[in-house]
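> Below are the sequence and a predicted model; questions follow.
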Amino acid sequence: MSQARDHGVDDRPVRPSGNRVAGAGASARRRAVARLAAGTPVLPVLVVLVVALAVSVDLAGGAGMIWLPLLAAGPALAATTSGPRGVLCVGFLAVALGVTLGVRDGAPGRELTAVLSALVAVTLASVLASALRGRRERVLAAVRSVAETAQHALLKPVPSTVGPFQAAVRYSAAAAEARIGGDLYALIPTPHGVRLIVGDVRGKGLPAVGTAALVLGVFREAAHDEADLLAVVDRIERSLARNLGHDDFVTAVVAGYRRAGQLEVVNCGHAPPLLVSDSGSITTVEPAHPAPPLGLRALTGHTPGLQTLPFDDGDQLLLYTDGVTEARDGDRAFYPLAEGLRRHVSHEPAHTVGALHDELLAHVGGRLHDDAALLLIRKPAVRPAEAQAPRASDPGPVGAATVREERCCS
């Protein structure tokens, strides 16, 4: 059973007074004027006022009609920066000033009509151009949104912690409006330890993006299925051999952390990674037996080898693409990545790759001419309490494995 509650409200209808109605009308007018002012471009209005001032001065001397058509510069300029409403406002202002000045100073009716007709025509054309520009901008925004979605699907964000590693990545596409390109990277935990890949597809544009998507898709599946890292590389090679053309290939470095203190690396024609020890020394991890890029094995007959590197607490590994090391400054000098890493290396991978990326952009003058990717992993020191209680995410020994080649970097 409901009960009525008395809130002390008078049930008699309230009639709005005349002052309130007048105040509401004034408020609505102020809001309309504010919206109109917000949509009116400032620079085109200033252009119209300056032209009107020049016309007014010259009309006094009898030559003002020569400058009156310049009022059309206002709506034409507004079409490049404002929407149709702003263009109409500027055009209306130009026509109003043209009529006022022409009539005030007794301009010939035929000439004034021709000038005003031109102003109206330019304004209407500018409105159309502004509407088309706005439509193209909306389409471009939609395409950018699709590109960003494709980037997140293809190059998934790397978390700051993956298994026992701290990680960070920075990626820049060469095209100014692009979000993705021909460089690829991935860092994933698997039943066989943490595995990662950094690669560079030959070529640019949509074909390179498609190839990068193919490589990453095969890598993510094979990294979970195959216990042997070389088997992962073989899966990628077979897939590319079926799908790539004769002149296409992918350079890549595939790495895995299967056993504590050991990092497995397979280099397929890619730039050698940089190993940073806990003491700060930097070593270039050159492959002992260079292998061809992925997709070209059938032409050369060479197979990649597996390197095992010591990777202890505090060590870091930087993988990158040639867009970093082949970036040139105004004097055509290459960016010295090893020196930059020595300057910016820290215990925070995100800080290190951020500083390297900023320095790289400064080196080339703000714009890269090739895609560039940086991926850095670091093995932090394990606290005593954590060492006594092993985590499930730490990869341990997974069966016996034959190390085909071992090479320690000092």
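Now that the structure is in, tell me what you want to look at.
> from here on, contacts and neighbour counts on C-alpha atoms
Fine.
> just checking, residue 68 touches residue 55?
Yes. Using C-alpha atoms under 8 Å as the test, residue 68 is close enough to residue 55 to be in contact (6.0 Å).
> In contact with residue 294, which residues?
236, 237, 240, 249, 250, 251, 252, 268, 269 (C-alpha atoms under 8 Å, 6 or more residues apart in numbering).
> Repeat the analysis, applying 6 Å as the threshold.
Counting by C-alpha atoms under 6 Å, 6 or more residues apart in numbering, residue 294 makes contact with 237, 249, 250.
> Mind putting the residues you listed into a markdown table with secondary structure?
Shown next, in a markdown table, are the contacts of residue 294 (DSSP: H, G, I helix; E, B strand; the rest coil):
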| residue | secondary structure |
| --- | --- |
| 237 | helix |
| 249 | coil |
| 250 | strand |
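> Just the closest of those residues to residue 334, please.
Using C-alpha to C-alpha, residue 250 comes nearest to residue 334 of those, at 22.5 Å.
> Put this next to the first one:
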Amino acid sequence: MIHKRPSASGAVLFCMPVAVMLVVAVADVVAGPGVGLLPLVSLGPAFSGLIGGWRFTALIGTVALMLCIGLGLYDDLFDGRRGFTALVSVAGVTGAGIAAALMRARREVELASVRSIAEVAQRVLLRPVPLTAGALQAAVSYTSAVAEARIGGDLYEVVASPHGTRVIVGDVQGKGLAAVETAAVVLAAFREAAHDEPDLIGLGERLERSVARELEGEKFVTAVLAQIGSDHEAVFLNYGHPAPMLVRRDGRADFPDPPSWAPPLGLGIEGVSGPEPYSVSFVPGEQLLLYTDGVTEARDGDGRFYPLAERVHLLKETGANRALEALREDLAQHAVGPPHDDAAMLLLRYHGHGKGKSAPVD
């Protein structure tokens, strides 16, 4: 286990209760008993209850009580009620600080439990993509917009099927548990159909039926499906999703749009046909990035969207994971504040090696 040293800001916070009591003590000695600063000693245990555990709070409270007694005797305040009132004040604040520290510790335990459940859910829902699939290297990045969450409404999967490597990246309308449930439906349907359906249209129709059974009202899922075989082509089926980015061998970025735009999965607009498959060349030495709109719609301080095409040079890094991590860090630096939407990226590199068994990403 790696133990981290406390940060400078953390050390300052833990020194604050002692510093406050020291300032109060000096001010009381300088100003004299007539000013009535003694009850302010209780600020020490008050601060400690907010930043430390109950033992730390109890220790600071004990020091505060001893300091209060010492100053009270120095100022001759125990001849009347002022000294005892200050003692009661410090003891009461110490008790309240201990209670607050215990409640915070309980919430931290509950939060750790929720995080653990979220991590298990992530491993079940968003399984690690294969490190290699045929002639492809794969890497994935996921950033959730929900505080303390590991998963959200974006989804991805890579399946090495008898019909070629099949990929999906999608974005569920909305956030929270409802979006996670919908993403689970789409991924389960894709994982099964990717092995069974001989063509991409049949795969898309299976997904459409599965989503239509589960979704209610006007909820929908944008998605792009891709199939990469041994013919140096990538075939896409786009359900209202941002166009993928193809990085050519000369470093140029292409965004192949579908011949006609189709509605998202689950929207079921009567009289509107589904998406048409379209293919583009995809040869060894090239890269394919599929992503959600949380990437391209991230804004900087001036309201400018993330210029994905201008950041294509970041994908020159050796290793698919390192390249995608460089892009993710650049995206985080571009955006102002916490992310407003989930952001998923799936990178496929055509390395041109022979087919082999898939290995999970660590």
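Ah, there it is. Just so you know, these numbers come straight off a predicted model, no measurement behind them.
> What would you report as the TM-score here?
Remark: TM-score between the superposed chains equals 0.90 [TM-score structural alignment, normalised by the length of structure 2]; 346 aligned residues with a C-alpha RMSD of 2.0 Å.
> quick one on the thing from earlier: which of the contacts of residue 294 of structure 1 has the most neighbours?
residue 250 (27 neighbours; other C-alpha atoms under 10 Å).
> Matching that one against structure 2, which residue comes up?
Superposed on structure 2 with TM-score structural alignment, residue 250 of structure 1 falls opposite residue 221.
> middle-most residue in structure 1, spatially?
residue 179 (4.5 Å; C-alpha atoms, centre = their mean).
> Specify the local secondary structure of residue 155 of structure 2.
strand.
> Alignment lookup: it to structure 1.
Taking TM-score structural alignment, residue 155 of structure 2 has residue 184 as its aligned residue in structure 1.
> now for residue 242 of structure 2: what does it line up with in structure 1?
Residue 242 of structure 2 maps onto residue 271 in structure 1, by TM-score structural alignment.
> Tell me how far its match lies from residue 298 of structure 1.
Separation of residue 271 of structure 1 from residue 298 of structure 1 (C-alpha to C-alpha, to the nearest Å): 21 Å.
> Give the residue from the two that has the larger number of neighbours.
Legend: neighbour count by other C-alpha under 10 Å for residue 271 of structure 1 and residue 298, higher for residue 271 (22 against 13).
> And that one, how close does it get to residue 199 of structure 1?
Residue 271 of structure 1 is 9 Å from residue 199 of structure 1, by C-alpha to C-alpha.
> just residue 101 of structure 1 next, same as before
68 Å.
> just the helices in structure 1 please.
18-39, 42-61, 73-81, 84-104, 109-154, 205-225, 229-243, 297-300, 322-325, 337-344, 349-364, 384-388 (DSSP state H).
> okay, these in JSON lines with distance to residue 280 of structure 1 next?
Listed next are the helices of structure 1 as JSON lines, based on distance: least, C-alpha to C-alpha, whole Å:
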{"stretch": "helix 18-39", "distance to residue 280 of structure 1": "56"}
{"stretch": "helix 42-61", "distance to residue 280 of structure 1": "56"}
{"stretch": "helix 73-81", "distance to residue 280 of structure 1": "52"}
{"stretch": "helix 84-104", "distance to residue 280 of structure 1": "60"}
{"stretch": "helix 109-154", "distance to residue 280 of structure 1": "34"}
{"stretch": "helix 205-225", "distance to residue 280 of structure 1": "31"}
{"stretch": "helix 229-243", "distance to residue 280 of structure 1": "28"}
{"stretch": "helix 297-300", "distance to residue 280 of structure 1": "36"}
{"stretch": "helix 322-325", "distance to residue 280 of structure 1": "21"}
{"stretch": "helix 337-344", "distance to residue 280 of structure 1": "8"}
{"stretch": "helix 349-364", "distance to residue 280 of structure 1": "13"}
{"stretch": "helix 384-388", "distance to residue 280 of structure 1": "23"}
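> Quick one: closest of these to residue 371 of structure 1.
That would be, of the helices of structure 1 and by C-alpha to C-alpha, helix 322-325, which comes in at 5.4 Å.
> Contacts for that closest one next, please.
335, 370, 371, 372.
> Mind doing that once more with 8 Å?
200, 271, 334-337, 360, 368-373.
> Can you select the buried ones among these for me in PyMOL?
Selection of the buried residues among these in PyMOL, burial being defined by 16 or more other C-alpha atoms under 10 Å:
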select buried, resi 200+271+335+337+360+368+370+371+372+373
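> would you list the contacts of helix 322-325 of structure 1 in JSON lines and tack on distance to residue 225 of structure 1?
Output for the contacts of helix 322-325 of structure 1, formatted as JSON lines (distance: C-alpha to C-alpha, whole Å):
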{"residue": "200", "distance to residue 225 of structure 1": "24"}
{"residue": "271", "distance to residue 225 of structure 1": "27"}
{"residue": "334", "distance to residue 225 of structure 1": "40"}
{"residue": "335", "distance to residue 225 of structure 1": "38"}
{"residue": "336", "distance to residue 225 of structure 1": "38"}
{"residue": "337", "distance to residue 225 of structure 1": "35"}
{"residue": "360", "distance to residue 225 of structure 1": "37"}
{"residue": "368", "distance to residue 225 of structure 1": "37"}
{"residue": "369", "distance to residue 225 of structure 1": "37"}
{"residue": "370", "distance to residue 225 of structure 1": "33"}
{"residue": "371", "distance to residue 225 of structure 1": "30"}
{"residue": "372", "distance to residue 225 of structure 1": "29"}
{"residue": "373", "distance to residue 225 of structure 1": "26"}
